[in-house]
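Visitor: Sequence and predicted structure are below.
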Amino acid sequence: MSTDKKQSLGKTFSLVALLTSASKFVGLARDIFLTKSFGTSMVSDAFNFATLFTGNILVLFGGLGGPFHSSCVAVLTPRKDSGECGRLTMQLLVWTAIIMGLISIAVFFLAPYIVPLVAPGSGDIVQRERLWQETTSQLRIMSPLILIAGLVGIGCGVSNTYNQFFWPSMAPAVASIAMIIACLFVDPDAAQRDKQGYLLALGALIGAIGQLLVQLPGMLKATPTFKGLKVFASLEPGTKEYLHMLWPATISTSIGYLYSFVDAFFASTLQEGAWTGLITANRLVQLPLGVLLTAMLVPILPRFTMQVAEGKIDDLKVELRKSLNLLWFLALPMSAILLAVPTPIVRLLFERGQFDAHSTALVTVVLLYLVPSIFFYVARDLITRVFYAHKDSKTPYHVGLCAIGVKLLITWLMVRQFNLGLGGVALSTSLITVFNLSLLSFFLRRKIGRLGASKLVKPVAAMLFASLACALSTAYLYRLTSPTILQFNPGLLGQGLSLALAAGLGGLIYLALCYLFKIEEINYLIKRLRK
């Protein structure tokens, strides 16, 4: 890879990482307001169950890296300078709106029948019916999010094709701000609070509309037009290719999405608030993970696609290994810190208002089982993009399809047989991620030959050792310094300072060890900081 290309990729990575970080931190603020207002309660469970059908679709399918975005980039990139691009973009928008609109309508009318199947609930019939009614009410309000998800995905794809990254990266922040505003209207009185779940649903809907509106400048780059277009009578060549890629890519993404339904089913049969606890822990993990993956996958997908088109498979393998190393280099210390001091982190971020010590304990247990999956998760998502670059979305689909039954079996064993409760649900997620990565790596090797994985052993082993040192030192330093700091200031300032000191020193130990081990990524990081 030339120096100019490396610098270009690095700049794009940094820009997308910065924008995505800002958006993710606004999302964290949203979660803080939401948990403060409703804690881990029936209302928050209902909202998160409704989000499973709607908001999750917007995040997974409508965001950067989703099937609509990836398929759109694949068909528009080679045509972006041609006269057919405007017609193609318009036809993609129309067909996507029709497909997703029909699904939205179906969910609205079928909500009362779907909810009890996905969330059977726990306790007596009165408690379960309260949960079902609240979830159905919120789900119907939020059903248009399914339509919006497809259109947002197209907007992200068009913007990415024309190297526009600002609004695709920042758009989720618009939705988060709407949710924060909705939480400000929640009545603090407990009796009224249980009747105000609709505010969360309205906030989610308004936020999604805002997320779509900010995509319009990017969409206009392709100059979408109906001129010379026969929307239904004749499909543009790119539209046929788009639909051909979209179906298996959507199903492939849906496989991971279906795992959430398995988790929701088992979590709903546990204690009240279990589903919210699982969601909160997952979002905490997704904060660093989402930044890393989005920042890497957005600029790397067009590069993978171009290398495949030019037949430069050896360059593709080198790019894949370097990307994996960089992702692991950044993800491992974050994982180490989350494992070292999970309770203080959860307490600092969320324990206020309706989110009490019981809620903190609930989320902490999930974190301990979920964090180890980060290492495998980033590799799985990156390798999946290599298949997309080959216009092969069927392999990830078949791997994911095979994993559904395995996921169901593992979760049943963890929850019902080993009685691990909510921790068992989280552990099954980590185990199924390892299963998926193993199968994808096997099939990728069959597609492009040996991946050169042996070249990853030495740096990864060094990073794992440095991460272990980071975790142990962070835990020790927190136990050593926090009692003194919290004695002078037991509030948020004292908690934050204790964590920052321990995590900061732990992170420095990680970097120092990586430097001593001559990990290549440390030099990249130093160069970026100097610039």
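Guide: Yep, that arrived.
Visitor: use CA for all of it now, contacts and neighbours both
Guide: Will do.
Visitor: okay, now residue 113: neighbour count?
Guide: Using other Cα atoms under 10 Å, residue 113 has 12 other residues around it.
Visitor: what about it, helix or strand, and which?
Guide: Using DSSP states H and E, residue 113 sits in helix 85-118.
Visitor: Give the next helix or strand downstream of that helix.
Guide: Assigned by DSSP H and E, the successor of helix 85-118 is helix 125-142.
Visitor: Included below, for side-by-side comparison, is a second structure:
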Amino acid sequence: LFRKEFLQILRVMIWITVPIVVVCFFARGYLARMIFSRDAPEIAAIFGFLCLAIFFRVVYAIVSRYFYAQKDTWTPLIVSVVAIGLNVVLAWQLSRPQNYGVAGLAMAQSIVASVEVVILSIVMLVKDKKLFDRDFIDGIWQILSITGFSIVAAYIMVSLLPLSSNDTGFVALGFKLGMITLVTGTVHIGLSNLFGLKEAIPVVRKLKLLAKSVLKPVRIEW
């Protein structure tokens, strides 16, 4: 029962996080200019490198709970200590001016976050070789396939609504960012429902109920 609930939560979090990461990566310039008016290109580059770290940090938060539920606190602790050491080395190497500068710190974070998840996943498989069943693996492949279409949708929207030098202020940037997010999210949810992903079923059901309540005909009594 625990294994089933763990894999279900992990799948749901991956399904939710993937479109957010896609939007954050392709709309990083919009977000950077909206938050920081100065040095927006450099901030956008840093944020782009951090997108991978966002995904793996979310996955790590779920994966580490597996060990805590098994009353194993040493494995996450040891992996975290190794990750800290790796982060120091990578940050020192990548953040040099002749390499990537400040953006190297973001690259180091993404690399370390991915390494942590990979190590913990390997340890989980060693402890429980039947943990990742066929249903989970097929679901992840479907999510990755749908992510490809989400990436295409985000790329098309960024091409249709490019970031220009005249785009300033919350309204102009917020409109473009909102449209990119809306289309990417719609493609992700729609294709997930089309492919029969169970993560999309409750979301689509709620959206249908919301649409019915909004479009409900109003009776006028004379």
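Guide: Everything's here; your move. Note that the coordinates shown come from a computational prediction; the quantities given were computed from them, not determined experimentally.
Visitor: Drop the TM-score for these two in here.
Guide: After superposition, the two chains reach a TM-score (TM-score structural alignment, normalised by the length of structure 2) of 0.82; 209 aligned residues with a Cα RMSD of 2.6 Å.
Visitor: circling back to that earlier point, now the helix holding residue 113 of structure 1: which residue numbers in structure 2?
Guide: Alignment note (TM-score structural alignment): helix 85-118 of structure 1 is unmatched in structure 2.
Visitor: and if you look at stretch 276-285 of structure 1?
Guide: So stretch 276-285 of structure 1 sits over no part of structure 2, by TM-score structural alignment.
Visitor: now the angle from the helix holding residue 113 of structure 1 to helix 125-142?
Guide: 170 degrees (axes from the mean of the first three to the mean of the last three Cα atoms, to 10 degrees).
Visitor: Buried residues of helix 85-118 of structure 1, list them for me.
Guide: For helix 85-118 of structure 1, burial by neighbour count (16 or more other Cα atoms under 10 Å) applies to 85-93, 95-97, 100-101, 104, 107-108, 111-112, 115-116, 118.
Visitor: Equivalent analysis for stretch 238-254 of structure 1, please.
Guide: Counting neighbours by 16+ other Cα under 10 Å, stretch 238-254 of structure 1 gives 238-239, 241-243, 245-254 as buried.
Visitor: cool, stretch 423-433 of structure 1 as well?
Guide: 423-433.
Visitor: go on, stretch 138-150 of structure 2?
Guide: Going by 16+ other Cα under 10 Å, stretch 138-150 of structure 2 has these buried residues: 139-140, 142-143, 146-147, 150.
Visitor: and what of stretch 11-18 of structure 2?
Guide: Buried, per 16+ other Cα under 10 Å, within stretch 11-18 of structure 2: 11, 13-18.
Visitor: which secondary structure elements does the lengthiest helix in structure 2 contact?
Guide: Secondary structure assigned by DSSP state H gives helix 40-69 as the longest helix of structure 2. Counting contacts by 3 or more Cα pairs under 8 Å, 6 or more residues apart in numbering; DSSP states H and E, helix 40-69 of structure 2 packs against helix 2-26, helix 28-35, helix 74-94, helix 103-127.
Visitor: possible to save these as TSV with distance to residue 63 of structure 2?
Guide: Shown next, in TSV, are the helices and strands packed on helix 40-69 of structure 2 (distance: least, Cα to Cα, whole Å):
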stretch	distance to residue 63 of structure 2
helix 2-26	8
helix 28-35	27
helix 74-94	9
helix 103-127	7
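Visitor: Compare those helices and give me the one nearest residue 134 of structure 2.
Guide: helix 2-26 (11.3 Å; Cα to Cα).
Visitor: Find me the equivalent region of that closest one in structure 1.
Guide: The alignment places helix 2-26 of structure 2 over residues 316-340 of structure 1 (TM-score structural alignment).
Visitor: Check the mean deviation of the matching stretch from structure 2.
Guide: Compared with structure 2 after the fit, stretch 316-340 of structure 1 shows a mean deviation of 0.7 Å (mean Cα distance after the TM-score superposition for structure 1).
Visitor: Give me the contact list for that stretch.
Guide: 288-289, 292-293, 296, 304, 307-308, 345, 367-368, 371-372, 374-375, 378-379, 382-383, 451-453, 456, 459-460, 463-464, 467-468, 470-472, 474-475, 503, 506-507, 510, 521 (Cα atoms under 8 Å, 6 or more residues apart in numbering).
Visitor: I'm done for today, thanks for sticking with me.
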